[in-house]
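Asker: give me a 3D structure for the following:
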Amino acid sequence: MSKQKYISLILILGSLTAIGPFSIDMYLPGFPAIAKDLNTTAARVALSLSSFFIGISAGQLLYGPLLDRFGRKKPLYIGLTIYIAASVGCALIHTIDGLIALRLVQAVGSCAAGVASVAMVRDLFPVKDSAKVFATLMLIVGLSPMLAPTIGGYVTEAFGWQGVFITLAFMGAAMLAACVLWLPDTYTPDTTLSLKPLPILTGFWSVLREPQFYTYTFAGAMAFCGLFAYVADSPLVFMDIFGVDGKTYGWIFAFLSIGLIGSSQVNSMLLQRFSNEQLVYTSLICQVLTSLVFLVLTLNGWIGLGGTIALLFVFLCCLGFNSPNTSALSLAPFEKNAGSASALLGAIRMGMGALASVAVSVFNNHTAVPMVGVMAGASVLALLILLIGRKQITAPVAVSEGQLAEAVH
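Answerer: Presented below is the predicted three-dimensional model:
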């Protein structure tokens, strides 16, 4: 493969992986404007984020079998077309209920891009290069939450919140054109693969029964609920409670993303001295302590903007350590059905995250307490799941380098 072709493939696959994060984060600075235009509250607008998480959760289970049965490009084309249409619909909608529904459809469409990009790394690159490719894609994914809210803040100020969804539609259209023109399809569809519900569900059930999978998957997903609570409620906390404008909120969000991204990179270095299990346990302890201190300070009104940013930064650093390690440990026992395990892992994480984002919206009281309460409660439950579940693992399976690369992605 020539260097030019290698770079073009990385750019296309990286852009596909970025569609989801951009769709989640880019419209966050527009929450107050959306609430005003649609005659609702910022908490109600946050439900459109929850519906997006639900769509991603369901979409991961949907596209896995479709990509194997019909090849990579046809489901990808269909997903991107759905994404573009839903993005335009979001820009034209005049009711909050319509926005919530269209965001779910938009998520299902975007999911094709994320799932296909992972599958196509295996198709297009040698096995020995997969870890390097995944690391590059992870860097692009990591940069997305830093760039998206900042860009979204400027777009919202210049063109209104509708401009964000038009921008996303153009991104989807550009990706669709790039895939049609320059993305090869080297995968031969497996026409023998059954798409009947029973065989698919049986495969998922065989994965779910593995103690190492359910222990680290549910512990990691519960810990990750704090991130979804933060993303869903941060526009309210920073723009309504602390009164920062959309641009400033975008920069704060970008700064906090450094904690999550930076710690995940440090995690790779620490794995040379410590095991995945050790890093999971230590990071969860730190996450529980941080969130409980955060909750006490918030309940008593002893914390301001600076303290909130500082504690959120520490909390996200903890997630940057435990998330890739819980994912890798979840996938470690699987070889033949790693695709099903990966899809189920993603669906559980996004599904529980959706519940967390719904919770902060339902219990909204115009303070940061719902967000911090969900962060603290979920962190404590994650630690309990880990402590109880580890006793059920009789023969733990170590993590290979390739599994860690895929889990980090």
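Asker: from now on I want contacts and neighbour counts done on CA atoms only, so please keep to that.
Answerer: Fine.
Asker: can you pull out the helices in the stretch 51-200 of the chain?
Answerer: 73-92, 96-124, 127-159, 161-182, 197-208 (DSSP state H, counting those that start in this stretch).
Asker: any buried residues in the last one, and which?
Answerer: Okay, so that is helix 197-208. 204, 207-208 (16 or more other C-alpha atoms under 10 Å).
Asker: what about the helices of the stretch 51-200 of the chain, which gets the closest to Ser340?
Answerer: helix 197-208 (6.3 Å; C-alpha to C-alpha).
Asker: any idea which helix or strand comes after the closest one?
Answerer: Beyond helix 197-208 on the C-terminal side, the first helix or strand identified by DSSP states H and E is helix 211-235.
Asker: any idea of the angle that next one forms with helix 197-208?
Answerer: 100 degrees (axes from the mean of the first three to the mean of the last three C-alpha atoms, to 10 degrees).
Asker: so which elements touch helix 211-235?
Answerer: Packing contacts for helix 211-235, counted by 3 or more C-alpha pairs under 8 Å, 6 or more residues apart in numbering; DSSP states H and E, involve helix 305-331, helix 338-362, helix 369-389.
Asker: to compare with the earlier structure, here is another sequence to fold:
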Amino acid sequence: MTNASPPPAHVPWRLVLLLGALTAFAPMSIDMYLSSLPSIGRTLNAAPDQTQATLAAFFAGMAIGQVFYGPASDRFGRRPPLLVGVGLFIAASIVCAVAPNIETLIAARFVQALGGCAGPVIARAVVRDRFSHTDTARVLSLMTLIMGLAPVLAPQLGGVVQFVAGWRGVFWTLVMFGVLIAAWVVLSLTESRSAATEAQARSENPLKAYVALFGMRRLMGYALAGALNGAVLFTYISGAPDLVMGTYGHSPLVFNLVFALNAVGIIGASQINRFLLRRSTPDQVLARASVASIVAALLLTLAAWTGFGGQWTVLPLLFAALSLYGLMGGNTMAGALSVDPQRAGSTSALMGSASFGAGAVASWAGAALHDGTPRPVAGVMFACLVGSALAIFLLALPGAKKIQA
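Answerer: Model prediction:
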């Protein structure tokens, strides 16, 4: 590894804004409707586990759909699969808005995710098409700044829309979001896939592409690290409502403030990452952040198990552990995309699917271990970060060579 990074490239802000918006499909679709779950249950005569299944179905759709969009974008270009995905998202959102029963809503949420997952997969591939390894990490950090606004604003927007138009109005808002993104893509996004990427994709079927990626030790290190880092975030998202409002007895307003503050922490760390990359390589930042995250998660776990300081210790340490995600997410993704640039779409899909898959497992583990204390959330987060560190130091970083620009 080199000891310093090249000067940052000029930032095309219009492109970054569009790509950041494309990565916001998941947080918009999840965070906007969380406060509507009780209302959905009452309207559709659904039990709590059925309304929760609408969230699980969305996670499953996000994990599965990405597998297909990655190879498709390598073979057919970035724009066509993206527009197909956004169109599917719009259609499924309409079905969600008019769903007559909970079964229809669950199925429509799954399809909604199948469409929406095209956004982040192809956005990341476009970044790798246009930028070097280090600049990819910088641009991904900028995209995190934009994407990070969704968890801050979406719950408040969802609450306002629900108050004015009910939970169905939330899904009509998502329909309008999808239409806006589709128009933006048509008018602004130019094709970026290279001829070499097209030739590579046409020379092999998608399964062969994934088999080739699984055989790359360095890429698997980044993928496992990225997936387990993502699992930390999903564990928090699924466990935070019960922890803040149930265990600590705070109001929904306080929960929204805590949720927003942690999102700001992730955004802030992602912007610190941009400045750190002026003096260090993405791998160097990733290694240091990984160690720091384990320390934060260990302290969080100790506080959760001992009860020392109660929520006034747990919540700040939770903020610290989550904030470090902003230093790790972009660098794991940039590292993975740099290993085989000609399969950038497939790599992006693999990273995204692994993250959602690991997140679903971690969320399930946290729910299964639920005991009314912060222990399950802290324990699962600590285990994920230890696994992430092992992947980074044993697979991704050893014997690293200079990566293709």
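Asker: can you lay out the helices and strands packed on helix 211-235 of the first structure as CSV showing mean neighbour count and distance to Tyr27 of the first structure?
Answerer: As requested, those are exported to CSV (neighbours: other C-alpha atoms under 10 Å; distance: least, C-alpha to C-alpha, whole Å):
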stretch, mean neighbour count, distance to Tyr27 of the first structure
helix 305-331, 23, 20
helix 338-362, 22, 16
helix 369-389, 21, 19
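Asker: Thr248 of the first structure: which of those is closest?
Answerer: helix 305-331 (12.3 Å).
Asker: check the mean deviation of the closest one from the second structure.
Answerer: When the second structure is overlaid, helix 305-331 of the first structure sits 2.1 Å from its aligned residues on average, using mean C-alpha distance after the TM-score superposition for the first structure.
Asker: just the angle between that helix and helix 338-362, please?
Answerer: Going by the same axes, to 10 degrees, helix 305-331 of the first structure makes 150 degrees with helix 338-362.
Asker: of all the helices of the stretch 51-200 of the first structure, which lies closest to Leu38 of the first structure?
Answerer: Going by C-alpha to C-alpha, the one of the helices of the stretch 51-200 of the first structure nearest Leu38 of the first structure is helix 96-124, 6.1 Å.
Asker: I'd like to know which elements that closest one is packed against.
Answerer: In terms of contacts (3+ C-alpha pairs under 8 Å, 6+ apart), helix 96-124 of the first structure is packed against helix 3-25, helix 42-45, helix 47-70, helix 73-92, helix 127-159.
Asker: dump those into TSV; add mean neighbour count and distance to Ser330 of the first structure as well.
Answerer: Formatted as TSV, these follow (neighbours: other C-alpha under 10 Å; distance: least, C-alpha to C-alpha, whole Å):
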stretch	mean neighbour count	distance to Ser330 of the first structure
helix 3-25	20	22
helix 42-45	22	34
helix 47-70	23	17
helix 73-92	21	27
helix 127-159	20	18
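Asker: export those helices to a markdown table and tack on distance to Ile100 of the first structure?
Answerer: Below are those laid out as a markdown table (distance: least, C-alpha to C-alpha, whole Å):
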| stretch | distance to Ile100 of the first structure |
| --- | --- |
| helix 3-25 | 13 |
| helix 42-45 | 8 |
| helix 47-70 | 4 |
| helix 73-92 | 9 |
| helix 127-159 | 19 |
